[in-house]
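Visitor: Requesting a structural model of the entry that follows:
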Amino acid sequence: MGKKYCAMNTKYYKNSNVGEIDHVLRNMAINVNSIESLTKNNFGFCFGDSDLKTHYKNKLDQAKKANKLALQSNSNTFIDSVLIFDSVQFEKCLNDGKKDEVEQATKDFMQEYKNLYGFEPIGFEFHLDEGTKIDFDTYEKLDIEEQKKYVAVENDNEAFTTEYIKRNIHAHAIFLNYDFQKNKSCLRNMRKKDWENSQDLLHKYFEKFGFDRGEKKKTSKKDHKNKAEFVRELALKNNELVENHSKNLQEKNYLLDQIIDHQNDLNRFDDLALYAEKIKKFIFSFKEKNPKLISKLLAMPRAEQFKDMALSIYDALTKKTDIAPILIEEIKPLKNDEIQKIEVDVEAKKKRIKKINNRRKYSNKPRPNKDI
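Guide: Modelled structure (predicted):
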């Protein structure tokens, strides 16, 4: 008879990849590789009072407060140890009523894992809803021993079973990459021998259920990756790309709205731009004749502030009437404090000059005018 293996494959993630935990908890809108009717059979445990993801976030915050330098933005914050079990042997454990014992063995495994390597256990989830599906006709063609590897897929819409699944039974054991006793991260201290010993540790707790220790990997990590893992990773990357694309679309929509609003503003001032251009040409042609008045006109900050004046001047230009009186009449309401101040200063200077001249008129000895 073939061996009934149990094995362990650990991967580590940054906090930005917390979507991996959503996959573990089946929180995604589309859970790739899972069969919805079998998801109800999944089971797990959280070492905190909340759900697994919330407990992870709480422990991560606690670790950051304990040591701000241990887990930074680019650090790997958690590991996902995938515990893989021979499906036939695991089904036998469940049928023998050993589900609670399996759950307790997983808790004990994770606690000792913490004692040996420092990783803080967050929780685990057993997935019994993944695997390879075949239809009824294909199932009927299998021999009896091969059929034992498949279980029926329940379907409320069918009167009889039409699909069977060869389950890929595994558990996701989530650990925080932090040792609260030593107040530091753990991954950098792990060596190749430690990962090999962790396989022995898993077998230590599941040997009593009839599982053999998984063999050492003889292939590269890339070659060892099975179809389920590969598809799941693609799904996670796809979800991340969709989220980023959605954010980019929102930003582009916001910019597009701004551009449309700006274009509408420009359209509202199309006529004004035409008038302003004609005023500009007129101003420079008139500048030599009345420099002070024109300099004040040019000092105005925005053309739209004298739109009515622009219309009047344009009418005057097109009718070839005397522009000076119209320009002066239009500029009067726009006088500001500075212009009025200049006019007051001019009047005061005129009075001062008049007073000095009168003094000279009645003086016996004329003197130079130093005050002007």
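
Visitor: okay, CA-based contacts and neighbour counts for the rest of this
Guide: Will do.

Visitor: for this protein, what's the longest helix?
Guide: Longest helix of the chain, by residue count under DSSP state H: helix 227-268.

Visitor: Wait, a helix at Ile84?
Guide: No. Assessed with DSSP: H, G, I helix; E, B strand; the rest coil, Ile84 is strand; it does not lie in a helix.

Visitor: Tell me if I'm right that Leu317 and Ile323 touch.
Guide: Yes. Assessed by CA atoms under 8 Å, Leu317 is found in contact with Ile323 at 7.1 Å.

Visitor: for Gly123, helix, strand, or coil?
Guide: Under three-state DSSP, Gly123 comes out as strand.

Visitor: if you skip the residues just before and after it, what's nearest to it?
Guide: Cys46 (4.2 Å; CA to CA, 6 or more residues apart in numbering).

Visitor: quick one more, to check against the first:
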Amino acid sequence: MKVPMLDLTQQYQTLKPQIQEAIEDVMSNGRFILGQDVKKLEEDVAKYSNVGHGIGVANGSDAIHIALTACGVGPGDEVIVPSFTFFATAGAVARAGATPVFVDCDEKTFNIDPVKIKEAITEKTKAIVPVHLYGQMADMDPISEIAKEHNLAVIEDAAQAIGSKYKGKSVGELGTAATYSFFPTKNLGAYGDGGMVVTNNEELAEKMRVIRVHGSKPKYYHHVLGYNSRLDELQAAILNVKFPHLDEWSNMRRENAQNYTELLNEKLPNEVVTPFIADYSHHIFHQYTIRVQKRDELQAFLKDNGVASMIYYPQPLHMQPVFKELGYKEGDLPVTEKAAKEALSLPMFPELKLEQQKYVVDKIAEFYSKN
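Guide: Okay, the predicted model is just below:
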């Protein structure tokens, strides 16, 4: 049996007529930049996030960068970020001219540890960027308290977490702003790049709208240095077709996650640590990530048996060569470094079949029976 990490073709086939119609509508009306489809998506995603404003941008990385810039983050500032995440989180901080300050993660959730955030604050700290990793929100109450105490902006990196909740509240409600990615592999994915910032702050939203069009308002009059970073109209049209199905797809992911957990706990209670779901969390399982020993050997065995898997993330950000000058060394963030050696994400997408999951778990069991 072949089990892919994800299969985007199945989703497309179910929506093909509507998607083709949406593309044809854009081609026919000739409005390709910041048209009605972008506006509709901005409004719908903002409402879904229970905030007042959505600002469509070119990708999730730019979303973080633009949000930080609008909050006044720049040279001389420090921004606290997790090390166990995708590069874009810290890369956006560096692109804004600020210094990323890496802190350790929580061993159970993989998300940033609020206790470590508190320890990392200096007089230069300007913002915190918690990442809602794998589809589960970070512990936002203590993060918000720390931010309020020190007058810091909180930019939620929710690239993997659209639809997740914290104590019943949505992504975007608990920070200064939140950022989404619509990269094709995301739970709500375009057929190319795309991203969005959502916020309740009207003044901040207007700054970001200006920044995304070269800093011009009105057109050809530039009062700030902005960027060319706009959500494409064609991608917005595709996302508008897919968006009404998001909650259904998230529920299918949650069911698949429950199946995995039951199967793994039954067959491999001592070899596999299944995902921890915090009591405050509505987890939407962008990824289903286990912790195992002999991780790399297991991944190779699964590949040989037709099962795809991914390692998110094999090298923590504080150990990346591009950040060498910041002076971090091995052992500085032990929980993160341990996670980078043990985390393995299994196939996860809404259309994943139970028999495929059983096959995956059987192969994991077979590996550990031999090792």
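
Visitor: Mind checking the TM-score on these two?
Guide: Here the TM-score for the pair of chains, by TM-score structural alignment, normalised by the length of the second structure, is 0.22; 127 aligned residues with a CA RMSD of 6.3 Å.

Visitor: circling back: who has more neighbours out of Leu317 and Ile323 of the first structure?
Guide: Ile323 (18 against 15; other CA atoms under 10 Å).

Visitor: how close does that one get to Ser295 of the first structure?
Guide: 17 Å (CA to CA, to the nearest Å).

Visitor: again with Gln62 of the first structure
Guide: Taking CA to CA, one finds Gln62 of the first structure at 67 Å from Ser295 of the first structure.

Visitor: and the host helix or strand of Lys341 of the second structure, what does it pack onto?
Guide: Secondary structure assignment for Lys341 of the second structure, by DSSP states H and E: helix 334-342. Other elements packing on helix 334-342 of the second structure under the criterion 3 or more CA pairs under 8 Å, 6 or more residues apart in numbering; DSSP states H and E are strand 288-292.

Visitor: helices or strands up against the next helix or strand after the strand it packs on?
Guide: Scanning forward in sequence from strand 288-292 of the second structure by DSSP H and E, the next helix or strand is helix 295-304. Contact here means 3+ CA pairs under 8 Å, 6+ apart; on that basis helix 295-304 of the second structure packs against strand 343-346, helix 354-370.

Visitor: winner for burial among those?
Guide: strand 343-346 (a mean of 23; mean count of other CA atoms under 10 Å).

Visitor: Look at His282 of the second structure and say how many residues are nearby.
Guide: 21.

Visitor: ok, it touching Ser170?
Guide: No. Counting by CA under 8 Å, His282 of the second structure sits too far from Ser170 to count as a contact (9.5 Å).

Visitor: picking that back up, buried residues in the helix holding Lys341 of the second structure, which are they?
Guide: Val335, Thr336, Glu337, Ala339, Ala340, Lys341, Glu342 (16 or more other CA atoms under 10 Å).

Visitor: Same check on stretch 53-73 of the second structure?
Guide: Neighbour counts using 16+ other CA under 10 Å place 53-71, 73 of stretch 53-73 of the second structure among the buried residues.

Visitor: which ones among the residues you listed are found in strands?
Guide: His53, Gly54, Ile55, Gly56, Val57 (DSSP state E).

Visitor: would you turn those residues into a markdown table with distance to Lys116 of the second structure?
Guide: A markdown table is the format used below for these (distance: CA to CA, whole Å):
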| residue | distance to Lys116 of the second structure |
| --- | --- |
| His53 | 31 |
| Gly54 | 31 |
| Ile55 | 31 |
| Gly56 | 32 |
| Val57 | 31 |
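
Visitor: So which of these is the closest to Val45 of the second structure?
Guide: Set against Val45 of the second structure, the nearest of these by CA to CA is Gly54 (6.7 Å).

Visitor: Now do the contacts for that closest one.
Guide: Glu42, Glu43, Val45, Ala46, Met196, Val197, Val198, Thr199, Ala205 (CA atoms under 8 Å, 6 or more residues apart in numbering).
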